[in-house]
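Chemist: here is my input; please provide its structure:
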Amino acid sequence: MTTHIISNLQELSNFEFEIPNLSLDHIKFDRPNSILLHEENSKIRNMLSIWFDPQIKEFKDKKVAYIGHIHVENEDILLKLINEAKAYIKNKGYNYVISPMDGSTWKKYRLVVDGDKTIPPFYLEPLTPDYFVKGFVDSGFKPISTYYSTLVTPSSESLAKIDEITANLAKYNITIDNIQNFLHDKQKFINDIYHLTINGFEGNYLYSPLSIQEFSVMYMPLLEKLDPKYFVVAVHEGKIIGYLLNYPNYNEMMTGKINTFVLKTLTVDSKYAGKKIGTLFYHMASKLALQDGFTNVIHSLMQEDNYSLKISHKMGAKNIRKYQVFGCDL
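Modeler: Got it, this is the predicted structure:
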């Protein structure tokens, strides 16, 4: 087995890959600084990517690198690749590694560390093999951030809560709508959502900047795919000040019936904090689920200390999956 380390993404075309579901276009879009490739019998079957100097506000006293794009066949190879990557990163003068992280929290990150195995993975949920956790711990990593997804049965109690909050919002001329009335200019809509998302997410742990161009490439295809009625916005004097993004759990299509509705993400302009728009959005997800006959709602990927998890639990949701990001001193 031979290890190659490349820093020019064009060199990827020099290798033959035998990694299931690997997209080299996706790898290139994420722009890693270096890539470790394991070649065996003239084919690449295992790899990971490295990013240096992520633009994050945390760990200012350390020189940080990320490890992501981890594609390995088993735990032994995982340990070998991670240790090779750590040695390479340390040799470059860096002293702290965060993983798994495909360049930023805008991309794929987190390990699945625990959960209800009777509930299959939902659409767009990050997936990692069980042995990843042991491999990371054995190579010296420790958890630095924890997230949960929860499951709740939609209840008609949400309807009364929606009426209560919307009546109060009306006093401030804030209304709730879906995006249908804003799609006559999709690029403007994406631009407005981009600025709102940056405003809402910039305080998140391990946040890093994202350009409008990258945001458009990432979210325009999702916008095209999703049913507009599941994309809810809060509007003040014609301006979108918050949004709620939901979708059916398309992973259940193979069972013949989709029973689960997924609350993917929401954000509210910080100027409107305290008006319970976030709470309203959680209940709106239940209302939409009830209207279309979904029997379960998943509140996805909430950080452990985020208020959204408290709202979810207050609605009676139970934890179904636990995820973590790991860090390691070098």
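Chemist: CA atoms for contacts and neighbours, from now on please.
Modeler: Noted.
Chemist: how close does L309 get to D130?
Modeler: L309 sits 24 Å away from D130, going by Cα to Cα, to the nearest Å.
Chemist: which one of those two is surrounded by more residues?
Modeler: Taking neighbours as other Cα atoms under 10 Å, L309 and D130 compare with L309 leading, 22 against 13.
Chemist: Proceed likewise with the subsequent sequence, for comparison:
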Amino acid sequence: MRQESFKTDQAAITVFLDGPLWNGQPTATLGGFRSRNARSGQEVLSKAIGFARQQGVEQLIGPMEGDSWHSYRFITDTDGSPPFLMEPNNQAHELEVFMKAGFRQIGSYFSARVPLTPESTQRPMPSSEFKVEVWDGKDPEGMFGQVYDLSVNAFAENPFYKTISRNAFMSMYMPLVPLIRKELVLFARKPDGELTGFLFGIPNYSEAQTPKSVILKTYASMTKGAGRYLWREFHVIAARNGFQTAIHALIHDDNLSALRSIAEGARVFRRYGLFGLRIAQ
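Modeler: Sure thing, here's the model as predicted:
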């Protein structure tokens, strides 16, 4: 991945030149943005935009670490509750720096939480189209390999999607293996055994040594009804394993997941945005 970083004593930013498409056109992305104050942030952002212009870039999106598989989005609104595991984080002035430079919001997302009550233990009706199973904890490399294969197909039409290599995917997720509880990784399989959906959950280790909340990190489905079943089964398993709250993490406002979160009675506690800028050449 072609990239260039700009740093001072008080700020840093990286330009990733091979970003995803935005409105069907190539972009570069801006990631790794950190600044102690607005002035230092404006300094490195100006250098990054100038560099992108010199490279012939006409569109920038950010914050994004090269693609949506890695960290992206600014927090735009919050109730002040502590960050959860793997959640994007930023200071308020960093968002303001982007806005003052002309960036405008092009994607909206939220995180919500829902109490896990006795009603959460009601399992959905079974289906003849697929069977849901819990990961057995064996062969994590094989497990994530299956997740990768399904993800590149299931997410291909998502906004700002860009394919990454299997090796890059594995290098991101294999370090998480010691943190995984196998009962929070679910698969949906067709009668012939073909994988048609998955759900990956993880305890919110940012909370405490023994977390009381659990994160629904990501899921995908290629068969109608499998996603809803995985979603519901996750709540059932989490409740029966002593978790008190489920966090529906980083959901796009226009995604079907948003409707499922509402149906579960979840309440939004954080909102996020992705921002774009068209550069005059």
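Chemist: pull out the buried positions in stretch 311-330 of the first structure.
Modeler: 311-312, 315, 317-328 (16 or more other Cα atoms under 10 Å).
Chemist: scratch that, stretch 235-246 of the first structure
Modeler: Under 16+ other Cα under 10 Å, the buried positions of stretch 235-246 of the first structure are 235-236, 240-246.
Chemist: among the residues you listed, which are located in strands?
Modeler: 235-236, 240-246 (DSSP state E).
Chemist: among those, which two are most distant?
Modeler: H236 and N246 (21.2 Å; Cα to Cα).
Chemist: may I ask which helix or strand encompasses the residue positioned nearest the centre of the second structure?
Modeler: Closest residue to the average C-alpha location of the second structure: L250 at 5.5 Å, with Cα atoms, centre = their mean. In this structure, L250 of the second structure sits in strand 245-252 according to DSSP states H and E.
Chemist: what is the burial count for S208 of the first structure?
Modeler: Neighbour number of S208 of the first structure under other Cα under 10 Å is 18.
Chemist: check contacts around the residue mapped onto it from the second structure.
Modeler: The alignment partner of S208 of the first structure in the second structure, by TM-score structural alignment, is K162. Contact analysis of K162 of the second structure by Cα atoms under 8 Å, 6 or more residues apart in numbering lists 19-21, 67-68, 156.
Chemist: and in the first structure, which of those residues remain?
Modeler: With both residues aligned by TM-score structural alignment, their matches' Cα atoms under 8 Å, the contacts of those that the first structure also has are 19-21, 67-68, 156.
Chemist: circling back: I figured the residue nearest to the centre of the second structure was touching R113, is that so?
Modeler: No - using Cα atoms under 8 Å, L250 of the second structure makes no contact with R113, being 11.2 Å away.
Chemist: the stretch 151-281 of the second structure: helices as residue ranges?
Modeler: Secondary structure of the stretch 151-281 of the second structure (DSSP state H, counting those that start in this stretch): helices at 166-173, 226-240, 256-263.
Chemist: hmm, I typed the wrong one, I wanted the stretch 1-150 of the first structure.
Modeler: 24-29, 75-91, 131-138.
Chemist: now for the ones you listed, which one comes closest to Y282 of the first structure?
Modeler: helix 131-138 (30.9 Å).
Chemist: re earlier: of the helices of the stretch 1-150 of the first structure, which is nearest I176 of the first structure?
Modeler: Here helix 24-29 is closest among the helices of the stretch 1-150 of the first structure (Cα to Cα), at 35.1 Å.
Chemist: excluding residues flanking it in the chain, which one is nearest the aligned partner of E183 of the second structure in the first structure?
Modeler: E183 of the second structure maps onto K229 in the first structure, with residues paired by TM-score structural alignment. Nearest non-adjacent residue to K229 of the first structure, counting by Cα to Cα, 6 or more residues apart in numbering: N178, 5.6 Å away.
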